[in-house]
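**Student:** Got a predicted structure plus its sequence, pasted below:
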Amino acid sequence: MYAEPGIIRKIIEGTGDTWAVVGLSSNRQRAAHGVAEFLQRHGKRVVPVHPKAETVLGERGYASLAEIPFPVDVVDVFVRSELAGPVADEAVRIGAKAVWFQLGVIDEDAYDRTRAAGALMVMDRCPAIEIPRLARRV
């Protein structure tokens, strides 16, 4: 399991509401788009991060995390596992409180580095699945 007990709840409820979604583009067929819509419906500000830097779901996009000119609370990662480690490292550099690797995104070294840097980390999970689970446990 790639989330310590209580970490998912802490990220969703206690880190803040600004989520940078790495890999989010205007392509509505991609999983990142559906999850970003879900996050918005649950009160999160979604910031698209994609090489095209497109405006998505009414939010201006950025080509990288480093270009975002305001604090980011959580970095939600929708890239292949072999590309995810550098994204986690950049998330730590910008001061994100948490990094969330989506379903199928696994990099144990990045997980260890992120946790060692003091950020919260979840791997191989989806907030669109976890948020409803948390609501059922209340």
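**Tutor:** Received, thanks. Numbers count the residues shown, from 1 in each chain.

**Student:** okay, CA-based contacts and neighbour counts for the rest of this
**Tutor:** Noted.

**Student:** Against Asp76, how distant is Ala36?
**Tutor:** 9 Å (C-alpha to C-alpha, to the nearest Å).

**Student:** Neighbour count: those two, which is higher?
**Tutor:** More neighbours surround Asp76 than the other of Ala36 and Asp76, with 31 against 25 (other C-alpha atoms under 10 Å).

**Student:** Against that first model, consider the following:
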Amino acid sequence: MNHDDYSNDYIREILAGVQTIAVVGASDKDDRPSNYVTRFLDAQGYRMFAVNPAAKPGGTIAGVPAYASLADIPEPIDMVDVFRNSEAAAGVVAEALELGTLPKVIWLQLGVRNDEAAEVAEAAGVKVVMDRCPKIEHQRLYPDAG
């Protein structure tokens, strides 16, 4: 996979093919990108989960259920959206690949790229997007969606 250039069809297929999204590195601060991306995707009808090690049982971040780890989420996740730095992405990919049901997609946010982690995920059959934002891509590909 060429991670320097994604076709619109590839991104559109991902956005249309996922229903549940876990945002790893979600922040409870309203002015943080992870917070408003989570809120935006939730408003688009995706079932969202926030992942933050400081999450309290039964708590929420950005208005969605929050969990301390991916493994704590009580249902399969279609996409893992990573708001961590490039070095941390490998650990998130490893955690995602240990889940009982593998995600369909691992999406690394703007400025986040880890080619080795992408190779590991793709070898396991998981699609990867790097250095892109699903909110921006959604707005670009579906401008009338909101």
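**Tutor:** On my side now, so go ahead. Model, not experiment: these values are computed from the prediction.

**Student:** ok so, going back, identify the contacts common to Ala36 and Asp76 of the first structure.
**Tutor:** Val21 (C-alpha atoms under 8 Å, 6 or more residues apart in numbering).

**Student:** Closest to the centroid, which residue in the second structure?
**Tutor:** Per C-alpha atoms, centre = their mean, the C-alpha nearest to the average position across the second structure is that of Asp81, at 1.2 Å.

**Student:** so where does that one fall, helix or strand?
**Tutor:** strand 79-82 (DSSP states H and E).

**Student:** now do Ala50 of the second structure
**Tutor:** Assessed by DSSP H and E, Ala50 of the second structure sits inside strand 47-51.

**Student:** And Ala94 of the second structure, by the same measure?
**Tutor:** Ala94 of the second structure belongs to helix 86-97, assigned by DSSP H and E.

**Student:** tell me, the very next helix or strand once past that helix lands on which residues of the first structure?
**Tutor:** Moving toward the C-terminus from helix 86-97 of the second structure, the next helix or strand (DSSP H and E) is strand 105-108. The aligned range for strand 105-108 of the second structure in the first structure is 98-101, by TM-score structural alignment.

**Student:** Please identify the residue in the second structure that aligns with Pro69 of the first structure.
**Tutor:** By TM-score structural alignment, Pro69 of the first structure lines up with Pro74.

**Student:** swap in Val35 of the first structure?
**Tutor:** In the second structure, Val35 of the first structure lands on Val37 (TM-score structural alignment).

**Student:** count of neighbours near its match?
**Tutor:** By the criterion of other C-alpha under 10 Å, Val37 of the second structure has 19 neighbours.

**Student:** Confirm it sits in a strand?
**Tutor:** No: counting by DSSP: H, G, I helix; E, B strand; the rest coil, Val37 of the second structure falls outside a strand, being helix.

**Student:** Quick check: the gap between it and Ile106 of the second structure.
**Tutor:** Distance from Val37 of the second structure to Ile106 of the second structure, by C-alpha to C-alpha: 16 Å.

**Student:** do the same with Ala22 of the second structure
**Tutor:** Using C-alpha to C-alpha, Ala22 of the second structure is found at 10 Å from Ile106 of the second structure.

**Student:** Overlap in contacts, those two.
**Tutor:** Met79, Val80, Asp81.

**Student:** Dump these into TSV; add distance to His138 of the second structure as well.
**Tutor:** Formatted as TSV, those follow (distance: C-alpha to C-alpha, whole Å):
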residue	distance to His138 of the second structure
Met79	14
Val80	16
Asp81	14
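
**Student:** out of these, which one sits closest to Ala26 of the second structure?
**Tutor:** Nearest to Ala26 of the second structure among these is Asp81, at 9.4 Å by C-alpha to C-alpha.
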